[in-house]
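Asks: Return atomic coordinates for the entry below.
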Amino acid sequence: MPKRVLIGTVVSDKNDKTVVVKVERRFTHPLFHKVVRRTKNYHAHDENNEFKVGEKVWIEECAPMSKQKCWVVLPREQAAS
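Replies: You can find the predicted model right below:
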């Protein structure tokens, strides 16, 4: 099964080696046919603490590292390609 890759914005970098990433998704409401925005926060592993609040990042699904953390931030070089 392929790993999911999401794009989001870092909203917190206070924890060591962890960033909280806000991911927004848009969809059409089934009844009202309007575009609805939903956001969700993901805890992602950031080994070198290189990402700061406000940066756009790519996160990839991985094996669970802790109770909440099962995503890893892709390095800048890998995310650009």
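Asks: hey, let's count contacts and neighbours off CA atoms from now on
Replies: OK.
Asks: Just the strands from this protein, written as ranges.
Replies: 5-12, 18-28, 35-45, 56-61, 69-73 (DSSP state E).
Asks: closest to Ala80 out of these?
Replies: Shortest distance between Ala80 and these, using CA to CA, is found for strand 56-61: 9.1 Å.
Asks: highest average neighbour count across the strands of the chain?
Replies: Comparing the strands of the chain by mean neighbour count (mean count of other CA atoms under 10 Å), strand 69-73 ranks first with a mean of 21.
Asks: how far out from the middle of the chain is that strand?
Replies: 8 Å (CA atoms, centre = their mean, to the nearest Å).
Asks: ok, and what's touching that strand?
Replies: Taking contacts as CA atoms under 8 Å, 6 or more residues apart in numbering, the residues outside strand 69-73 that touch it are 42-46, 57-64.
Asks: this one next, for a side-by-side:
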Amino acid sequence: MPKRILQGVVVSDKQDKTVVVKVERRFTHPLLKKTVRRTKNYHAHDEANKYKVGDQVRIQEGRPMSKLKTWVVVEDAQPV
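Replies: Take a look at the predicted model:
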């Protein structure tokens, strides 16, 4: 099974080797037919403490490294 890759913005870098990434998804509401935005925060592994708050990054699923951290930062994402 391929590993999922998501794109989001770093919202916290206070922990050592960990960043919190906010990922937003958009979908059409089935009844109201309006576009709805939902956000979720993911804890991701950042080995070099390279990324700071506000950076656009891509994260990929990985092995569990702690209770909350199961994602790894793969690369910088180009702003769209």
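Asks: how about the strands of the first structure in TSV, adding distance to Ala80 of the first structure?
Replies: Formatted as TSV, the strands of the first structure follow (distance: least, CA to CA, whole Å):
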stretch	distance to Ala80 of the first structure
strand 5-12	12
strand 18-28	18
strand 35-45	18
strand 56-61	9
strand 69-73	13
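Asks: Out of these, which gets nearest to Ala79 of the first structure?
Replies: strand 56-61 (6.2 Å).
Asks: Relative to the second structure, what is the average displacement of the closest one?
Replies: Compared with the second structure after fitting, strand 56-61 of the first structure deviates on average by 0.2 Å (mean CA distance after the TM-score superposition for the first structure).
Asks: So which elements touch that strand?
Replies: Here strand 56-61 of the first structure touches strand 5-12, strand 69-73, going by 3 or more CA pairs under 8 Å, 6 or more residues apart in numbering; DSSP states H and E.
Asks: Any chance of the ones you listed in CSV with distance to His33 of the first structure as columns?
Replies: Listed next are these as CSV, based on distance: least, CA to CA, whole Å:
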stretch, distance to His33 of the first structure
strand 5-12, 25
strand 69-73, 32
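Asks: among those, which is nearest Val20 of the first structure?
Replies: Here strand 5-12 is closest among those (CA to CA), at 5.1 Å.
Asks: Stretch 57-69 of the first structure spans what distance, first to last residue?
Replies: End-to-end distance of stretch 57-69 of the first structure (CA to CA, to the nearest Å): 16 Å.
Asks: In the second structure, which residues correspond to that stretch?
Replies: Using TM-score structural alignment, stretch 57-69 of the first structure corresponds to residues 57-69 of the second structure.
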